[in-house]
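*Asks:* Give me the fold of what follows.
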Amino acid sequence: MKVLVAIKRVIDPYVKVRVNKDGTGVEKANVKMAINPFCEIAVEEAIRLKEAGHASEVVVVSIGDAACQEQLRGALALGADRAIHIDISSLDLATADSPLALEPLAVAKLLKAVIEQESPQLVLLGKQAIDSDNNQVAQMLSALTQYPQATFISQLKYDESQSERPLEVVREVDGGLETLSLTVPAILSTDLRLNVPRYATLPNIMKAKSKPLTVMTPDALNVTVTMSQMVLDVFTPPVREAGEKVASVAELVDKLKNKDKVI
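*Replies:* Now for the predicted structure:
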């Protein structure tokens, strides 16, 4: 079974994000970047499937400029076998600082083209990226490919003896947990409780430098990237005012009614 994992380059989750001076996006110069945490969980799960003998190859793919190759090499150091970089640096939108520089539908179309070339039996994605928080690509990709999907999975089992539906997943829903069985090929998006990603060892980091990394463009994949959204302004949320202490319920009601006008 071949597993394809999509990853995204984002600002490290432990870095304080700042809006740039012209208000077009967030400051990325000299800022530490990392694999999106949800995507890292997807990579870890794919590697575990390979270690268990269920996956024969793990391929990671990322869309962005040349800088995202750093994260692809990081995924290779974790245990992936090959990497694919879809280079969008030639597109005008690729130079924008906005997290909406490439819309989810465009990402899904590019991933669909990669799936058609690679023919994986399983596609893993993080449920959302921590920069734009759209939570849309997996669902859109499922619609485009007509593959079955399961989102927000917190458990995954693969049983080859179940020829019709070898995948069993547990996903988190508002009312609790839902268990699904799926045919393959399938598309899964990973949640935080699925696993704890490993750290790359120094020997594996060195080995990752020699692992194959293929560079493609949207044109080579016969995908035309179009934009339907425009970021008008990016700004820091206003600072919340300090609260007030009141001596009695009557005083609280008076303030809510006469000062804040909420009752």
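*Asks:* going forward, measure contacts and count neighbours with C-alpha atoms only.
*Replies:* OK.
*Asks:* Okay, strands next: where are they in the stretch 1-150 of the chain?
*Replies:* 2-7, 9-11, 33-35, 57-64, 82-87, 122-126, 149-158 (DSSP state E, counting those that start in this stretch).
*Asks:* Packing partners of the helix or strand just after the last one?
*Replies:* Per DSSP states H and E, the first helix or strand lying C-terminal to strand 149-158 is strand 167-173. Under the contact definition 3 or more Cα pairs under 8 Å, 6 or more residues apart in numbering; DSSP states H and E, strand 167-173 sits against strand 149-158, strand 176-182.
*Asks:* helices or strands up against the last one?
*Replies:* The reference is to strand 176-182. For strand 176-182, the packing partners by 3+ Cα pairs under 8 Å, 6+ apart come out as strand 167-173.
*Asks:* Touching the strand it packs on from outside, list them.
*Replies:* 150-159, 177-184 (Cα atoms under 8 Å, 6 or more residues apart in numbering).
*Asks:* hmm, try it at 7 Å
*Replies:* For strand 167-173, contacts defined as Cα atoms under 7 Å, 6 or more residues apart in numbering pick out 151-159, 177-183.
*Asks:* Here is the second sequence; please produce its structure so I can put it next to the first one:
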Amino acid sequence: MKITVILTPEASEGDKPALGNQAQESIREALKLKLSGHAQEIVVVSIGQPLSETQRVRLLLQGVDSTLFRACDRCPGVMELAEQLIGIIHRESPDLMFISRGDNDRQSQLGNMLAELLAFRLSQSDPVKGQLYRTLVIREIGSGMHTVRVSLLPSESEDLSCFGGEKEFGFDNSLVIPG
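*Replies:* Alright, predicted model coming up:
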């Protein structure tokens, strides 16, 4: 099982990226699943503000396999975040997605919006004979869980165009520990 942990801009405080309580809880839960053998890979995606180098290294040492950064508006709306997450779903193909949000409840419906948007897009796509689907579980910490069906292969119209032309940055996850 592949787990993607999403750190939304609301999960950070001020200009300095911080791992708030919900972000830490999301990562802790993902690491527990990996240590128990139920997950093979954990990817942490920071949206809006990149993790500091210290935070990134700490996560890698704890057992996170990779970290990614997605640029977006400083205060994106729920719909913009849902669109960002759809692109991440198509790129990373997670089986379980943890969404950590800030403590202010502004994005408390992000998981619900994402589930509804995925279901709507699936219902509007042309059915293809023999099309295969997979299940994605979306868990928004403090708000609930949704299970949705997504196509194994994105349609041509979904060909990651929902990134809206923004730049995506990946980090080199190699770690050299002097020793």
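*Asks:* one step back: with respect to residue 203 of the first structure, which of the helices and strands packed on strand 167-173 of the first structure lies nearest?
*Replies:* For these, proximity to residue 203 of the first structure was assessed by Cα to Cα; strand 149-158 is nearest, at 28.8 Å.
*Asks:* neighbours around residue 50 of the second structure, how many?
*Replies:* Residue 50 of the second structure has 22 neighbouring residues, counting by other Cα atoms under 10 Å.
*Asks:* can you check residue 149 of the first structure too?
*Replies:* 21.
*Asks:* Point out the most buried one among the helices and strands packed on strand 167-173 of the first structure.
*Replies:* Among these, ranked by average contacts under mean count of other Cα atoms under 10 Å, first place goes to strand 149-158 (a mean of 20).
*Asks:* tell me what that one is packed against?
*Replies:* strand 167-173, strand 186-190 (3 or more Cα pairs under 7 Å, 6 or more residues apart in numbering; DSSP states H and E).
*Asks:* Next one: residue 224 of the first structure from residue 8 of the first structure, what distance?
*Replies:* Residue 224 of the first structure is 20 Å from residue 8 of the first structure, where distance means Cα to Cα, to the nearest Å.
*Asks:* more neighbours, those two?
*Replies:* Higher neighbour count among residue 224 of the first structure and residue 8: residue 8, with 25 against 10, using other Cα under 10 Å.
*Asks:* That one contacts residue 37, doesn't it?
*Replies:* No. In this structure residue 8 of the first structure lies outside contact range of residue 37 using Cα atoms under 7 Å: 9.1 Å.
*Asks:* And for residue 51 of the first structure, the neighbour number?
*Replies:* For residue 51 of the first structure, the neighbour count with other Cα under 10 Å is 12.
*Asks:* counterpart of it in the second structure?
*Replies:* Aligned by TM-score structural alignment, residue 51 of the first structure pairs with residue 35 of the second structure.
*Asks:* who's in contact with the corresponding residue of the second structure for residue 137 of the first structure?
*Replies:* Alignment note: residue 137 of the first structure maps to residue 110 in the second structure; criterion TM-score structural alignment. Each residue near residue 110 of the second structure by Cα under 7 Å, 6+ apart is listed here: 78, 82.
*Asks:* Map residue 173 of the first structure across to the second structure for me.
*Replies:* Using TM-score structural alignment, residue 173 of the first structure lacks an equivalent in the second structure.
*Asks:* For residue 70 of the first structure, see how far away residue 173 of the first structure is.
*Replies:* Taken as Cα to Cα, the span from residue 173 of the first structure to residue 70 of the first structure is 34 Å.
*Asks:* who has more neighbours, the two?
*Replies:* residue 70 (14 against 11).
*Asks:* Is there a neighbour count for the residue mapped onto residue 110 of the first structure from the second structure? I'd like the number.
*Replies:* Under the alignment by TM-score structural alignment, residue 110 of the first structure pairs with residue 84 in the second structure. Residue 84 of the second structure has 21 neighbours, counted by other Cα under 10 Å.
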